[in-house]
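Engineer: sequence plus the predicted model coming up.
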Amino acid sequence: METSELLIGMTFFSLTIIAILGNFTLLYHCIYFYLTRYRLRSWVLMHLIVANIVTVLCKGVPKTIASFGFKAIFNDIGCKLFYFAHKVGRGACIGSTSFLSVFQAIIISPRNSRYSKLKVRSHKCIHCCVYLNWVIHLFTNSVYFVHLRAINGNESTTNLKSFSYCHSARHDPTSDILYAILLSGPDMVLLGLMLWASASMVLTLYRHKQMMKYMSRTNASSRSSPESRATKTILLLVSTFISFYTISSLGQFFVSVVYNPSWSLLNMVETFSILFSTVCPFLLMSPDYRTSSYLKRNRQFPKPSDIE
């Protein structure tokens, strides 16, 4: 086994262990507060965490095994299921992060803003959008069941495009570009929503800061509110996601259109595909957010009984 393969295997093994521990810890907190007192944010976070876990397990575990020299670890069905589940989980991460930022932007908007009426209806809208996001990615990523397959040890890979433990038949450049557009279309829409929500939150926080300059400063007003701290953490979460997603998406686009992608490009794309899922729970458990204490005292998110 080459040293480079060993380093890649150890990297993916470390990222997988860290991500699983962090996401399951955060999932425990979210389930606890979801059961004790209903919170819409807890519900969205649960979807995000489950998507993170699916993404890490379906990419980190097979990639670690493959990097240690066990290439033929799946048959055709296993290859397609794992790759399909990873892509669906990644899409659910995008959607959950996007809807979390949109929800936060609506909640912190001023009462006299044009989004004030959405506060009451946000509960049902976010629920529908999260479920719809799962369905859309289940549908669009079903294309992998057609084109991906495992490869036998003695089979030639000359006419196949390698994806670590799976392979795909090579297509003409036009078909590859069309497939890339089909698979990235929903993600681009969600990314646009994320950017809009982030800009809206930044503008709201800036206006609030400007307003506070003209108010008398007391001890209570000098401290940032839980909602403000949560908003800043979600902005950090979104900016981290956009950074990793942009690099990963550009890499995946080149992998899709390049006839014979290099070993370095494939490993870079696969590493960035699980970095957000690894970092995400630790951002949400950061001192600025403090998931457990924040969810306990947050009072502004309505329960279903308050909305209906």
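Structural biologist: Thanks, I have it.

Engineer: going by C-alpha atoms from here, please, whenever you check contacts or count neighbours.
Structural biologist: Fine.

Engineer: mind checking how far residue 16 is from residue 50?
Structural biologist: Relative to residue 50, residue 16 is positioned 14 Å away (C-alpha to C-alpha, to the nearest Å).

Engineer: pick out whichever of these two has more residues nearby.
Structural biologist: Set residue 16 next to residue 50 and count neighbours by other C-alpha atoms under 10 Å: residue 16 wins out with 25 against 18.

Engineer: who's in contact with that one?
Structural biologist: 56-57, 60-61, 278 (C-alpha atoms under 8 Å, 6 or more residues apart in numbering).

Engineer: now do the helices in this protein.
Structural biologist: Counting by DSSP state H, the chain has helices at residues 3-36, 40-67, 76-108, 118-140, 144-147, 173-212, 219-222, 226-257, 263-284, 291-297, 304-307.

Engineer: residues contacting the fifth one, please?
Structural biologist: Outside of helix 144-147, the residues that reach it under the criterion C-alpha under 8 Å, 6+ apart are 80-81, 83-84, 168-169.

Engineer: try 6 Å
Structural biologist: With contact meaning C-alpha atoms under 6 Å, 6 or more residues apart in numbering, helix 144-147 is reached by 80, 168.

Engineer: ok, structure two:
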Amino acid sequence: MSSLSIVLNFQAGLGVLANMFLLVFYTFIILCHRPKPMDMISSQLTFIHRVLLLTGADIWLWDISESLNIENDFKCKTNFYISRVMRGLSICVTCLLSVFQAVTISPSSPLLAKFKYKLQNHMIYAFLFIWSFNLLFSSNQIFYAGAFTNVSETKQMKVTKFCSLYSMNYIIGALILTVVTCRDVFLVGLMLASSAYMVIILLRHQRQHKHLHSLSHLRASPEKRATQTILLLVVSFVVMYWINLIISSSAVLLWMYDPVILSVQKIVMNVYPTITPLVQIISDNRIINIVKHMQSVCHQIFKKR
């Protein structure tokens, strides 16, 4: 196994464990407590990232599917389709999370209060639309992905040891590329705009209340922590998204995928799904309080012994 494969599998393993922990936490909150609308969005994002990391770990999935005697063509089509759906869902739900946060912390007004109420009550419809759109839109992967064959390599591009992408009609390819680009540019732009708006609100709030805090307290203020969390998630998503887009576009234009380039691309793709749960765990006071409570309980048990 190459060093890049080791890095990829370690990264995927860390991301899957972090997302699993967070998914269990959100499931507990949703079932046993009164969840916030933000918890519903975050739980969706956590589930999406967990599946995305698993579909990117070809070695794990291939070993499992080999034991089940599943045909290579079916495995390739399924893996490509799920991966594309989850990538689309990741950008859509991240954008929804950013916009919802911006609306939540906006200054109160009668019009905005009405909009907040509608947004919270129509959250389920937003989820249904996002999932339906991405499930339908990514269905082209079923037709243009499959097991690698030895027939005319000019008509297929090998992207893994066993799987390849087949060439498609120029008009269909251009149409799909246009829709994907428009969707991604719109969502990334909306994400950046809402995040910048949040940063402005938090910094303005911090300046207005600066005289009430000491310098040491100000450094650890919730406003500053929230700003840093938002900036980290948005910047990491946007940077990794565009790096991945450049690599993918170059490979498609050259109609060639080098194994090293493919591994690097997967590592880049997995950065955001791996970072997101770690940032959420560190920044969520409920999780921190649970960990502290568990530490105190364990300390008392060991003390009694």
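Structural biologist: Nice, I can see it. Since we're looking at a predicted model, the values are computed, not measured.

Engineer: of all the helices of the first structure, which one comes closest to residue 154 of the first structure?
Structural biologist: Among the helices of the first structure, the nearest to residue 154 of the first structure by C-alpha to C-alpha is helix 76-108 (15.4 Å).

Engineer: equivalent range in the second structure for that closest one?
Structural biologist: Mapping helix 76-108 of the first structure onto the second structure (TM-score structural alignment) gives residues 73-105.

Engineer: show me what counts as buried in that stretch.
Structural biologist: By 16 or more other C-alpha atoms under 10 Å, the buried positions in stretch 73-105 of the second structure come out as 73, 75-103.

Engineer: could you give the separation of it from the chain centroid?
Structural biologist: A distance of 6 Å separates the centroid of the chain from that of stretch 73-105 of the second structure, by C-alpha atoms, centre = their mean, to the nearest Å.

Engineer: ok, stretch 4-23 of the first structure next?
Structural biologist: Remark: stretch 4-23 of the first structure is offset 18 Å from the chain centroid, using C-alpha atoms, centre = their mean.

Engineer: which parts of it are buried?
Structural biologist: Judged by neighbour count using 16+ other C-alpha under 10 Å, the buried positions of stretch 4-23 of the first structure are 5, 8-13, 15-16, 18-20, 22-23.

Engineer: now stretch 248-259 of the first structure
Structural biologist: 248-249, 251-257, 259.

Engineer: same check on stretch 284-298 of the first structure?
Structural biologist: Going by 16+ other C-alpha under 10 Å, stretch 284-298 of the first structure has these buried residues: 284-285, 288-291, 295.

Engineer: for the residues you listed, could you give me TSV that also reports distance to residue 40 of the first structure?
Structural biologist: Output for those, formatted as TSV (distance: C-alpha to C-alpha, whole Å):
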residue	distance to residue 40 of the first structure
284	16
285	18
288	20
289	16
290	17
291	14
295	10
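
Engineer: so which pair among those residues is furthest apart in space?
Structural biologist: 288 and 295 (12.8 Å).

Engineer: which of the contacts of residue 16 of the first structure map to contacts in the second structure?
Structural biologist: For those, the contacts that are reproduced in the second structure, applying both residues aligned by TM-score structural alignment, their matches' C-alpha atoms under 8 Å, are 56-57, 60, 278.

Engineer: pick the one among the residues you listed closest to residue 150 of the first structure.
Structural biologist: Closest to residue 150 of the first structure, out of all of those and judged by C-alpha to C-alpha, is residue 60, at 17.6 Å.

Engineer: how many neighbours does the equivalent of the closest one over in the second structure have?
Structural biologist: With TM-score structural alignment defining the correspondence, residue 60 of the first structure maps onto residue 57 in the second structure. Close neighbours of residue 57 of the second structure, defined as other C-alpha under 10 Å, add up to 19.

Engineer: got it, and residue 129 of the second structure?
Structural biologist: Residues near residue 129 of the second structure, counting by other C-alpha under 10 Å: 12.

Engineer: that one matches what in the first structure?
Structural biologist: Per TM-score structural alignment, residue 129 of the second structure is aligned with residue 132.

Engineer: if I look at that match, how far off is residue 184 of the first structure?
Structural biologist: With C-alpha to C-alpha as the criterion, residue 132 of the first structure and residue 184 of the first structure are 16 Å apart.

Engineer: and residue 47 of the first structure, by the same measure?
Structural biologist: As judged by C-alpha to C-alpha, residue 47 of the first structure and residue 184 of the first structure stand 20 Å apart.

Engineer: out of these two, which sits in the busier spot?
Structural biologist: Shown here are residue 47 of the first structure and residue 184; by other C-alpha under 10 Å, residue 47 has more neighbours (21 against 15).
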